[in-house]
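Student: Below is the sequence, then the predicted model.
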Amino acid sequence: MKKYCFGIDVGGTTVKCGLFDVKGEVLDKWEIHTRTENNGINILPDVADTIAAKILEKKLDREEIAGVGIGVPGPVDEEGNVMVAVNLHWGYLQLTEEMEKMTGLPVRAGNDANVAALGEMWKGGGAGYHNVVMVTLGTGVGGGIIVNGKIVTGSHGAGGEIGHIHVEDSMEESCNCGNKGCLEQFVSATGIVRLANKMLDESDAPSVLRNGPVSAKTVFDAVKEKDGLAAEIAEQFGKYLGTALAVIAGVVDPEVFVIGGGVSKAGQVVIDYIRKYYREYAFSGCKDTAFALAELGNDAGIYGAARLVLD
């Protein structure tokens, strides 16, 4: 009988690790450094070593371990092959196959944003739902789509790349992906700063945002203080993201949108601006889709990775 599983979330700086029971209770969590030098050749051996060490420390019976789930920052196909993971300096890698050789355990792999969405569906803001779209608003914009409890991976491992939906024809700067006018350029933390600076340049209206460095946090803090210019910036943010989510709803019709990432720490005010425009543009059958804030924070990835091996 299987009692345990491991959830691994590989980031560009640290690898977050979790030991879980099969009901989703986290029994231990820890981090190791991500050694990205030499094209990331040490990353998987380091992960295998830390798993082996934890098995010894906890005196676990390998026959009782369901396996290892792992999320990585890049497209991952349904066979567990990584197309490319720029932040880890990986090219094509047969991730699942390599990890199974190193650990001697069953392994399942997925894109980190998709895996985080699975974690939020399992034990976070999307708990109780089986059709979930998660949007992570951080330095960039990540996304994960869950349909009938399963991650939508796509044929190239690029399912859920919400941040790279085209939303603006007039954008002249390039996104990190190489295209122009991506959603990420307007609703990420850096995108909100872009919207704010443009508004501050084009308007003479008084605003507390003129008193110091502008960030996504200062914008939404100013919104809460009834700052008029900040409210206009939030309206632009809400229109871009709400419209994009209305398009997504017309394709996958989720039960809930889960909003996470650093920007979401502003709380309900973020959802209020998104939902206003979402309801305006969504297909009639989708207008009442629920919205929720993510609850697992930086642990969403390890929860989702663990869930991968329990499907």
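Tutor: Noted; the coordinates are in hand. Numbers count the residues shown, from 1 in each chain.
Student: CA atoms for contacts and neighbours, from now on please.
Tutor: Will do.
Student: Report the distance from stretch 2-10 to the chain centre.
Tutor: 19 Å (CA atoms, centre = their mean, to the nearest Å).
Student: what do you get for stretch 281-296?
Tutor: Taking mean C-alpha positions (CA atoms, centre = their mean), stretch 281-296 and its chain are 17 Å apart.
Student: just stretch 267-276 next, same as before
Tutor: Using CA atoms, centre = their mean, the offset of stretch 267-276 from its chain centre is 18 Å.
Student: Neighbours of Val26, how many?
Tutor: 18 (other CA atoms under 10 Å).
Student: And it, how far from Ala189?
Tutor: Note on Val26: its distance to Ala189, by CA to CA, to the nearest Å, is 30 Å.
Student: again with Pro254
Tutor: 25 Å.
Student: any idea which helix is longest in the chain?
Tutor: Ranked by residue count, the top helix of the chain under DSSP state H comes out as helix 228-252.
Student: after that one comes which helix or strand?
Tutor: Proceeding C-terminally, helix 228-252 gives way to strand 256-260 as the next helix or strand, assigned by DSSP states H and E.
Student: Which elements pack onto that next one?
Tutor: In terms of contacts (3 or more CA pairs under 8 Å, 6 or more residues apart in numbering; DSSP states H and E), strand 256-260 is packed against strand 132-137, strand 290-293.
Student: Mind putting the ones you listed into CSV with distance to Thr153 and mean neighbour count?
Tutor: Compiled in CSV, these are given as follows (distance: least, CA to CA, whole Å; neighbours: other CA atoms under 10 Å):
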stretch, distance to Thr153, mean neighbour count
strand 132-137, 13, 28
strand 290-293, 23, 19
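Student: Please compare the first structure with the one that follows:
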Amino acid sequence: MMTSIIGIDIGGTTVKIGIMDPDGHIMDKWEIPTNHANNGAYIIPEIWQSVSQKLDSTAVIKGIGIGAPGFIDSSTGYVYEAVNIGWKNVALADELQTISGLPVFVANDANAAVLGENWKGAGENARNLIALTLGTGVGGGLIVNGDMVDGENGMAGEIGHTTIDPDGYLCNCGRRGCLETVASATGMVRQAMEKMEKKPNSPLVSRYKQNGTMTTKDIFELADAGDESCEEIVAYTADILGLIIANIATITNPSKVLIGGGVSQAGEDFVKLIDAAFSRYALKRVRHICELKTARLGNDAGMIGAAFLVRQRLDHLTF
């Protein structure tokens, strides 16, 4: 009889669900819409309804792991606030455990993705690792001496909210000059909009008028074509990321740095620029043993990492 683990990644648009074997191999996966109605009150019961429809009577499920957005106490599975799905003071682990009858373990979604990437992805079970996810924002996570760093109230590893310019752009967190105001997809587009104001006849402006919008894909394509403004945006963004990684690496001394998310998919050239900046700023002894790589699990990282939570917390059981 096959023993399984359920891994769940709750996002603002969809909930990704996977049934995995104890070694993290996905046997089945699917998505359901994230129901925002009534401040997300239906998300938990709809998750279990969807899961229970997939299970047969012979299924042996050891537990459920969940990666969820927001501010989370991973020791209790309590979500203090997850703005993008409407949650505030939700006892996620307790509620799902009550309706499922299974052990439930919860982590912040970014941390879950880091655990997944380290378990089955590019991390290759590194004991000391830094991970950055470059998307609409900048997510992050730290593994130190084999353990995910949560901090006193779950805020450790919020790399995207490292200050790079105290007088910089206003961030959604309420502070100014956070890394994600520059190095995220949103931040890079913001840089492009400023460039367009200064150079109204640039290819950037032509592309913007043609498409009616601006994306990081446009920025990287124009940079590859030799547009000076876009080359400057890409170079500056890579330089800032390299500097931040070097500073964090001085504190945590990792063997690997993983770069993931949509922006990282711009190509190896962008990752090489980040790596070069990291080399410029890092202490030689730190840099010497540290490898910078592109993450490889994509959208599956969160649910695989959620499944790893079950393995991690129930390692005293036989799988």
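Tutor: Good, I have the coordinates. Just so it is clear, the structure is predicted and the values come from calculations on it, not from any experiment.
Student: what about the residue lying farthest from the centre of structure 2, is that helix, strand or coil?
Tutor: For structure 2, the residue at maximal distance from the C-alpha centroid (CA atoms, centre = their mean) is Asn201, at 36.6 Å. Following DSSP: H, G, I helix; E, B strand; the rest coil, the label given to Asn201 of structure 2 is coil.
Student: Tell me which residue lies nearest the centroid of structure 1.
Tutor: By CA atoms, centre = their mean, the most central residue of structure 1 is Ala113, 3.4 Å off.
Student: Can you find the partner of it in structure 2?
Tutor: Structural correspondence for Ala113 of structure 1 with respect to structure 2 (TM-score structural alignment): Ala110.
Student: ok, that match to Glu95 of structure 2 distance?
Tutor: 22 Å.
Student: counting contacts, what elements does the strand or helix carrying the residue nearest to the centre of structure 1 pack onto?
Tutor: Assigned by DSSP H and E, Ala113 of structure 1 belongs to helix 112-123. With contacts defined as 3+ CA pairs under 8 Å, 6+ apart, the packing partners of helix 112-123 of structure 1 are strand 65-72, strand 132-137, strand 141-147, strand 150-151, helix 300-308.
Student: Please work out which of those is packed deepest.
Tutor: Among these, helix 300-308 has the highest mean neighbour count (mean count of other CA atoms under 10 Å), at a mean of 31.
Student: elements contacting that one?
Tutor: By 3+ CA pairs under 8 Å, 6+ apart, helix 300-308 of structure 1 packs against strand 4-10, strand 14-21, strand 65-72, strand 107-111, helix 112-123.
Student: Might you report the residue contacts of the residue nearest to the centre of structure 1?
Tutor: 71, 73, 136, 142-144, 301 (CA atoms under 8 Å, 6 or more residues apart in numbering).
Student: what does Asn114 of structure 1 give?
Tutor: 143-146, 151-153, 160.
Student: run the last query once more with 7 Å
Tutor: If a contact means CA atoms under 7 Å, 6 or more residues apart in numbering, then Asn114 of structure 1 has 143-145, 151, 160 as its contacts.
Student: Could you measure from the equivalent of Leu209 of structure 1 over in structure 2 over to Gly298 of structure 2?
Tutor: Using TM-score structural alignment, the partner of Leu209 of structure 1 in structure 2 is Leu204. In this structure, Leu204 of structure 2 and Gly298 of structure 2 are 29 Å apart, going by CA to CA.
Student: Neighbour count: the two, which is higher?
Tutor: Legend: neighbour count by other CA under 10 Å for Leu204 of structure 2 and Gly298, higher for Leu204 (24 against 14).
Student: In space, what's closest to the more buried one - neighbours in sequence excluded?
Tutor: Met196 (6.4 Å; CA to CA, 6 or more residues apart in numbering).
Student: element containing the one you found?
Tutor: Met196 of structure 2 belongs to helix 185-198, assigned by DSSP H and E.
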